[in-house]
Structures are given as structure tokens and as C-alpha cells.
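Participant: coordinates only, sequence not included:
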């Protein structure tokens, strides 16, 4: 199977990115991971995690932190626009940006590529490959909505991380897993068992 590109920006929902990476690797998938500069800051501010910038050191960090030995993980610096995923000739299954800040949404919509995440997103759009954006903002301004609409019109899928209560979650951890699994449903990737809606109990 072709690899996934996983972009993580500086929006406040890093546990979604961690769970997505963990579940993808546990499924034996290949993941090219890019943390924006802002994502490093949010990890440190909200979770006390200092993520190594060096790609090889970062790979070892994630393996240990998430407790995963499966799959293949390739980490990239946020400003390395010579990376393989910056080229249209590099073939991937899809790119997922989780969480995606509104600044990143706006720059992708404008066709800017100030870092590797934005460049890779631009590549996925121009090559007609799946690009799934998980925006983390509330409420959305009209500017946010117009940018998201424009990206949807350009071929991206928008999957806001909205929880559900019909699964009767017992913890925040269960809710995070639910949202991540639902996000990847859009790519026909069954990441983990899920209590799906089957209709009201009689």
C-alpha cells in the first residue's frame, strides 16, 4: 500500500494526531510525518512534550512514546522542501492534516507553500490525490468558511473532529479514538474496531 502523509499543525488538538499516528503504525502502514513549527510549540505548551526536530531522533521518540514497533515511520523537518513528499512524482495514498490550523487552511487555499506541510498539500491537490483536512477551530469566521469551501471545491475533504455520544464513551481517550477512526473512514481505512450506529435499541 502507498504511504500516508500526516501533517500536524499548531492547532490545539495534538492527541488526535498522536492517535492517528499510533493506529496507522499499528496497522502496519507507512507514514511520512511532518510537524509544523507551531505544532512543536503546542506539544510543549499543552502536553509538556519536547519533540525532537532531528528526523531520526524524532522517529525513535515516537516509537517509544506511542509504544509501537509496527509500520514504517519517516519524519521530516517542517522546512525541508527538498523532501520526497514535496514532489508530485512521489506517490502516496493520501495526505491528512490533523489538526489543521486556520492559518494553514488559508495559506493552502492561497496556493502558498511556506513549509513542507503546505507544499505537500499543494502537491496532493494538483495531482488529484486525496487531501483530508481536519480543521480545529470554533467558531468558524466567514473567512474560515470561505477558505474551507474553496479547498473542498479544489478537491480536499473536510472532516471536522466532532465527537458522538451514541457510543456511550467512558473516557476522553475513547472519544479521541472515535474521532480519529471516523476521520479515516473517509479514506476507507478501518483503523480500529468501533461501535457504529446501527439504529435505536428496541
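Facilitator: The structure has been received and is ready for your questions. Here the structure is a predicted model, which means the values were calculated and not measured.
Participant: switch to C-alpha atoms for all contacts and neighbour counts from now on
Facilitator: Fine.
Participant: ok, residue 175 to residue 128 distance?
Facilitator: Between residue 175 and residue 128 the computed distance is 31 Å (Cα to Cα, to the nearest Å).
Participant: let's bring in a second one:
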């Protein structure tokens, strides 16, 4: 169906990115994944997965996923001629957010985000930090003004989550909604259930 880039950085909450990858693949999309070195460390610390474990978890979809080396600036995602339906950085550290907001492309993740902005493709940034400092807020404003969607990892509670997975799915569902991808990860407000 679609072609998406998913970035995972060293911010807390790599499980969000893992769940997003699963849902994008489940919806028959092609997914290109870029994980920072810190993102790999945090993933191993916070979850039961390393990147090999993530790949085993999604084994049935391996023909539609490509893991890119963070330092490979010759990867397809670094070029505007590589057409995608959008990029999601989930979770996004304040360091990565600051680099992108200021046009710094030190690695493939930053370059791919820069390509999305310059080509006017959807870029969704999911910051995972609290509280936000003034510099963080300025950088988010700069990205928003450049066309990015700032979608903080803030689970809602009107759907009455029963588990941590429900709270995670709420945020992933909000990202999918922003991409116009149908999903049932949480009950939408205004439905008869409320």
C-alpha cells in the first residue's frame, strides 16, 4: 500500500516505534527503519528486544521491511527521488529534534527527515521528553512551521486503558490517524461507546 520511514532514537519509549512498525507492516505497507546507536541501546534496556529480536517478531513481513545503517548516506531514503508516503520518528530525542529543526544532517535519520521536509512529504515527530525546555519548544515550533507534525507521546485516558499496551496503542493509533491509516488501536472519541 504505502511506503514509510520509521526512525527510532535514544529517547525513552522505543516500544512505540516497535509497535508502529508492526502496525504499518500489518497494514501491508513497506517500511524502512533507521535506528540510532543510542536508540538500539535504549531499546535493549527498556524492552525484551534488540533489532534482531524485532526482526524475528515480524518475520512473516520480512519482505516488506528494510533496516538501514544510520551512517549510510547513500541509502535510498537520503534522496528526494525516493518517494515515500511519510516518515515518523518515534520516539524522537531532543537532540535529533534539534538537529532536524536546524537543518543539520549528521546521519541517515537526519538526512531522511530533511528530505521529507524539503519535498513537502509528511514528517511526524513523536518527542518523548518531559518537561519541555524553552529550546525544545522553539525547535518544535521551527519544525511545525517547516511542515512537520509534532505528536508528543501523550496517551489519553478517555478510552479507559486497561494495560500499558492499551496506552502504547493509543499513541501509535494517533500516529496512524495522522497518516490517514485506518486502525482500531483505541476507541475514537464521539463513538457510541462513550
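Facilitator: Noted; the coordinates are in hand. Remember, predicted model here, so these are calculated numbers, not experimental data.
Participant: TM-score for these two?
Facilitator: TM-score for the superposed chains, counting by TM-score structural alignment, normalised by the length of the second structure: 0.93, backed by 194 aligned residues with a Cα RMSD of 1.9 Å.
Participant: on that earlier part again, so residue 175 and residue 128 of the first structure - more neighbours on which side?
Facilitator: More crowded of residue 175 of the first structure and residue 128, by other Cα atoms under 10 Å: residue 175, with 19 against 13.
Participant: aligned to that one, what sits in the second structure?
Facilitator: Correspondence of residue 175 of the first structure to the second structure, assessed by TM-score structural alignment: residue 167.
Participant: and what of residue 184 of the first structure?
Facilitator: In the second structure, the residue paired with residue 184 of the first structure is residue 176, using TM-score structural alignment.
Participant: the match of residue 175 of the first structure: which element?
Facilitator: helix 164-178 (DSSP states H and E).
Participant: one more: residue 17 of the second structure?
Facilitator: helix 14-26.
Participant: show where whichever helix or strand comes after that helix falls in the first structure, residue numbers please.
Facilitator: For helix 14-26 of the second structure, the following helix or strand on the C-terminal side (DSSP H and E) is strand 30-35. Aligned by TM-score structural alignment, strand 30-35 of the second structure falls on residues 30-35 of the first structure.
Participant: that stretch vs the second structure, average distance?
Facilitator: Average distance, stretch 30-35 of the first structure versus aligned residues of the second structure after superposition (mean Cα distance after the TM-score superposition for the first structure): 0.4 Å.
Participant: in the second structure, which spans are strands?
Facilitator: Ranges of strands within the second structure are 3-8, 30-35, 65-68, 86-92, 123-127, 149-150, based on DSSP state E.
Participant: do you know which of those lies nearest residue 24 of the second structure?
Facilitator: strand 30-35 (7.2 Å; Cα to Cα).
Participant: elements contacting that closest one?
Facilitator: Helices and strands touching strand 30-35 of the second structure, by 3 or more Cα pairs under 8 Å, 6 or more residues apart in numbering; DSSP states H and E, are strand 3-8, helix 14-26, strand 65-68, helix 108-118.
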